[in-house]
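> predicted model follows, preceded by the sequence.
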Amino acid sequence: MGTYQTKLEQIAQHSDVELAVIVPPSWQDPAGEVVLERSHTEGYQLWVEPLRFNGQFHIHYYPTLRQKLRDFRPDILHMDEEPYNLAT
């Protein structure tokens, strides 16, 4: 949801922060597909990447994550996921 992206804009406002965020193009929710909103995306890179096992909370993952991390080389990695999920 776009409103969740406001925290990312606030983090990206800091001059010493280069922020990149990886998201899927959509999430297959039991109530229906939730499509990515691009509402608050100033100041950071929003990478839309494919997701394996979309809709499966505990076993989904980003197959391109390793390459993205290798290319970007972040100092800090934050996963907004539960610790027991495969994505984490």
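Now that the structure is in, tell me what you want to look at. Residues are numbered from 1 along each chain as shown.
> C-alpha only now, for contacts and for neighbours.
OK.
> residue 35: neighbour count?
For residue 35, the count of nearby residues is 12 (other C-alpha atoms under 10 Å).
> not counting sequence-adjacent ones, nearest residue to it?
Once flanking residues are discounted, residue 35 sits nearest to residue 26: 4.2 Å by C-alpha to C-alpha, 6 or more residues apart in numbering.
> what about that neighbour, how many residues nearby?
By other C-alpha under 10 Å, the residues close to residue 26 number 17.
> what of residue 67?
When neighbours are counted by other C-alpha under 10 Å, residue 67 comes out with 10.
> take a look at this one as well, against the first:
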Amino acid sequence: MGAVDRTNDKSLQQHRSKQLYERASFFKRLAIGAADPKFSAKLQALVDEYESEAARAKLEIEQPAAPQEPAYADGIAEHRSG
């Protein structure tokens, strides 16, 4: 994956995280204003789900990329004894 691909991927993840937090905030406002406690509880479940997903997306952005395995010309790792 090239540097441009990683930058685009990170930008998309940031956008996704922001959208999820915005949705959580929207449903939280609805839950607070709902007159029916059962409906409010259903909305709160959506809030929890969106906040969890947003936090997961944010964590993916903040974690460094996993190191890649070294590439070998013949596909076989050099064996060294000693």
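Now that the structure is in, tell me what you want to look at. Just so we're clear, the structure is a prediction, and the values are computed from it rather than from any experiment.
> care to give me the TM-score?
TM-score of the superposed chains, computed with TM-score structural alignment, normalised by the length of the second structure, equals 0.21; 35 aligned residues with a C-alpha RMSD of 4.8 Å.
> just to revisit the earlier point, pretty sure the residue nearest to residue 35 of the first structure is touching residue 32, no?
No - applying C-alpha atoms under 8 Å as the test, residue 26 of the first structure and residue 32 come out as separate, 10.2 Å apart.
> what is in contact with those two at once?
Contact criterion C-alpha atoms under 8 Å, 6 or more residues apart in numbering; residues shared by residue 26 of the first structure and residue 32: none found.
> other SSEs contacting the longest helix belonging to the second structure?
The longest helix of the second structure (DSSP state H) is helix 3-33. Counting contacts by 3 or more C-alpha pairs under 8 Å, 6 or more residues apart in numbering; DSSP states H and E, helix 3-33 of the second structure packs against helix 37-62.
> in the helix it packs on, which residues are buried?
By neighbour count on 16 or more other C-alpha atoms under 10 Å, the buried set for helix 37-62 of the second structure is 40, 43-47, 50-51, 53-55, 57-58, 61.
> same check, this time on stretch 16-23 of the second structure
16, 17, 18, 20, 21, 22, 23.
> perfect, I'm done here.
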